[in-house]
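Asks: would you be able to build a 3D model of this:
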Amino acid sequence: MAGRNSKTQNPLDAPKGRRTSVIPRRPVTSRDRFGRATEAIARAMGTPFFLIGLTLFCVVWIGFNSIGPENLRFDSAAIGFTALTLILSLQASYAAPLILLAQNRQDDRDRVQFEQDRQRAERNLADTEYLAREVVALRLAMQDMASKEFIRAELRSLLDELDRGHDDVPDAPPAGSARIRSSRGTPTGSLPVVNP
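Replies: The predicted structure is shown next:
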């Protein structure tokens, strides 16, 4: 009994669904957080506000280092604003990969969306073809069925034939039979008359 309990506590002997991990797992964090951050930065860099802000930053930097107090200037115009050039180069060197990452993520999303659209279009095409086949089958079945107009036309022609047949028959019924007339006055049949 003790051996059996020691076996069940071994994580490798338990079924996969109930097995506890031998190596403790780290909590799963969102692996997509960095991608979302790069997209947000790339979107921010593509706005007019970023361009206006960068332009104002450069104008203030150059203006302060050109006409500001001599002892407070930190980037000399004589050496071509080296610090500003380095800052803008650093910003550009980070902006290009961030934009490329955002474009790659957008391409992945577009690819998934295109695949979903293609599958949806295939389903719609299959549904349309099925409905077209059903409509054709219904039309073929309807051709075999008598329509209301067809039945009315047939009944009219039968009534006309009965009326014409009534006009050909003399008024007096033959001896030994009595005519039964319908509500329209057309003979529907004859019954033998039994003499009492």
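Asks: CA only for contacts and neighbour counts going forward, please
Replies: Noted.
Asks: and the longest helix for this protein?
Replies: helix 82-144 (DSSP state H).
Asks: what's the following helix or strand after that helix?
Replies: The helix or strand immediately downstream of helix 82-144 is helix 148-168, counting by DSSP states H and E.
Asks: that older thread, for the longest helix of the chain, the distance to its chain's centre please.
Replies: Helix 82-144 sits 11 Å away from the centroid of its parent chain (CA atoms, centre = their mean, to the nearest Å).
Asks: what's it packed up against?
Replies: Counting contacts by 3 or more CA pairs under 8 Å, 6 or more residues apart in numbering; DSSP states H and E, helix 82-144 is packed against helix 33-45.
Asks: pull out the buried positions in the helix it packs on.
Replies: 38, 39, 42, 45 (16 or more other CA atoms under 10 Å).
Asks: of those, which is the nearest to residue 168?
Replies: Among the buried residues of helix 33-45, residue 39 lies closest to residue 168 (CA to CA), at 96.7 Å.
Asks: who are the neighbours in contact with the residue nearest to the closest one when sequence neighbours are not counted?
Replies: Nearest residue to residue 39, sequence neighbours excluded (CA to CA, 6 or more residues apart in numbering): residue 102, at 4.8 Å. Residue 102 makes contact with 35, 38, 39, 42, according to CA atoms under 8 Å, 6 or more residues apart in numbering.
Asks: swap in 10 Å and give it another go.
Replies: Taking CA atoms under 10 Å, 6 or more residues apart in numbering, we find residue 102 in contact with 35, 36, 37, 38, 39, 40, 41, 42, 43, 96, 108.
Asks: next up, for comparison:
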Amino acid sequence: MAAERDTRERHPAGATATGRPRARLDQPRPLRRRLLPEWDPDAFGRLSERIARFLGTGRFIVWMTVVIIVWVVWNIAAPAALRFDEYPFIFLTLALSLQASYAAPLILLAQNRQDDRDRVNLEQDRKQNERSIADTEYLTREIAALRMGLGEVATRDWIRSELQDMIKELEERQNGHRAPAVFPADHPRGRDMDDR
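Replies: As a prediction, this is how the structure comes out:
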């Protein structure tokens, strides 16, 4: 009893023999601290698409041209004490290369997202086309079956001609005062093989 109590003290409930607590599956895991900040890839992708869309407009080119002209004119015409980037315009070159180094990956990311959307749309279109083809084939088979079935159905012209034949036959019998035939075997022409 004392040994059992000693074991329980050394290994509390939920702990393994190695001394680490067991992971409980009925409870959520505790949040872990991360060194890097968390970010939402979709939000970043949407932001990159907005930036890439703006970079691809005439408005961006006009604003960038205006800023560069003002920058160059200011650093040439302003008094020497107010100039912040002298003639070789190294700071301007650095700013433009930094803008280009960020613009290229953002444009590529936006293109990748667009490619993913296009792939999903293409897959949906392919499935829709397959369903349309299957529906068309089904309807074609149904129409063919209806045509085959209509070949065996009595048409209005056929029924009209049969009724006219019967009227003529009845008129002939009434004129000849013969008793009407009850069974098809008594029919003067024999059995009618053209019924269908």
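Asks: superposed, what's their TM-score?
Replies: The pair, once superposed, lands on a TM-score of 0.70 when counted by TM-score structural alignment, normalised by the length of structure 1; 157 aligned residues with a CA RMSD of 2.7 Å.
Asks: alignment lookup: residue 129 of structure 1 to structure 2.
Replies: Structural alignment (TM-score structural alignment) places residue 129 of structure 1 against residue 137 in structure 2.
Asks: what residue of structure 1 takes the place of residue 91 of structure 2?
Replies: Under the alignment (TM-score structural alignment), residue 91 of structure 2 pairs with residue 83 in structure 1.
Asks: cool, residue 27 of structure 2 as well?
Replies: Counting by TM-score structural alignment, residue 27 of structure 2 corresponds to residue 20 in structure 1.
Asks: quick one on the thing from earlier: what's the match for the residue nearest to residue 39 of structure 1 in structure 2?
Replies: Residue 102 of structure 1 maps onto residue 110 in structure 2, with residues paired by TM-score structural alignment.
Asks: now do residue 117 of structure 1
Replies: By TM-score structural alignment, residue 117 of structure 1 lines up with residue 125.
Asks: counterpart of residue 39 of structure 1 over in structure 2?
Replies: The alignment partner of residue 39 of structure 1 in structure 2, by TM-score structural alignment, is residue 49.
Asks: kindly report the same for residue 3 of structure 1.
Replies: Under the alignment defined by TM-score structural alignment, residue 3 of structure 1 is left unpaired in structure 2.
Asks: middle-most residue in structure 2, spatially?
Replies: With distances taken as CA atoms, centre = their mean, the residue of structure 2 nearest its centroid is residue 124 (3.8 Å).
Asks: tell me the contacts of that one?
Replies: By CA under 10 Å, 6+ apart, the contact list for residue 124 of structure 2 reads 118, 130.
Asks: and the gap between it and residue 117 of structure 2?
Replies: 11 Å (CA to CA, to the nearest Å).
Asks: got it, and residue 155 of structure 2?
Replies: Residue 155 of structure 2 sits 55 Å away from residue 117 of structure 2, going by CA to CA.
Asks: next: residue 81 of structure 2.
Replies: As for residue 81 of structure 2, its distance to residue 117 of structure 2 is 53 Å (criterion: CA to CA).
Asks: quick one: which of the two has more around it?
Replies: Neighbour count, other CA atoms under 10 Å: between residue 81 of structure 2 and residue 117, residue 117 has more, with 12 against 6.
Asks: for that one, give me its contacts.
Replies: The contact partners of residue 117 of structure 2, by CA under 10 Å, 6+ apart, come to 111, 123.
Asks: 8 Å instead, please
Replies: Not one residue lies near residue 117 of structure 2 by CA under 8 Å, 6+ apart.
Asks: counterpart of residue 93 of structure 1 over in structure 2?
Replies: Counting by TM-score structural alignment, residue 93 of structure 1 lines up with residue 101 in structure 2.
Asks: now do the contacts for that match.
Replies: Under the criterion of CA under 8 Å, 6+ apart, residue 101 of structure 2 has no neighbours.
Asks: how far away is it from residue 42 of structure 2?
Replies: In this view, residue 101 of structure 2 and residue 42 of structure 2 are 22 Å apart by CA to CA.
Asks: just residue 3 of structure 2 next, same as before
Replies: Taking CA to CA, one finds residue 3 of structure 2 at 57 Å from residue 42 of structure 2.
Asks: which residue packs closest to residue 91 of structure 2, ignoring adjacent ones?
Replies: Counting by CA to CA, 6+ apart, the residue nearest residue 91 of structure 2 is residue 85, at 6.1 Å.
Asks: where's that neighbour, which helix or strand?
Replies: Judged by DSSP H and E, residue 85 of structure 2 forms part of no helix or strand.
Asks: related to what we said a few turns ago, what number of residues lie near the match of residue 117 of structure 1?
Replies: 12.
Asks: next one: residue 106 of structure 1
Replies: By the criterion of other CA under 10 Å, residue 106 of structure 1 has 13 neighbours.
Asks: host element of residue 27 of structure 2?
Replies: Under DSSP H and E, no helix or strand contains residue 27 of structure 2.
Asks: what number of residues lie near it?
Replies: Counted with other CA under 10 Å, residue 27 of structure 2 comes out at 7.
Asks: dump the residue contacts of it.
Replies: Contacts of residue 27 of structure 2 by CA under 8 Å, 6+ apart: none found.
Asks: again, but for the one 4 residues further on
Replies: Taking CA under 8 Å, 6+ apart as the criterion, residue 31 of structure 2 is in contact with no other residue.
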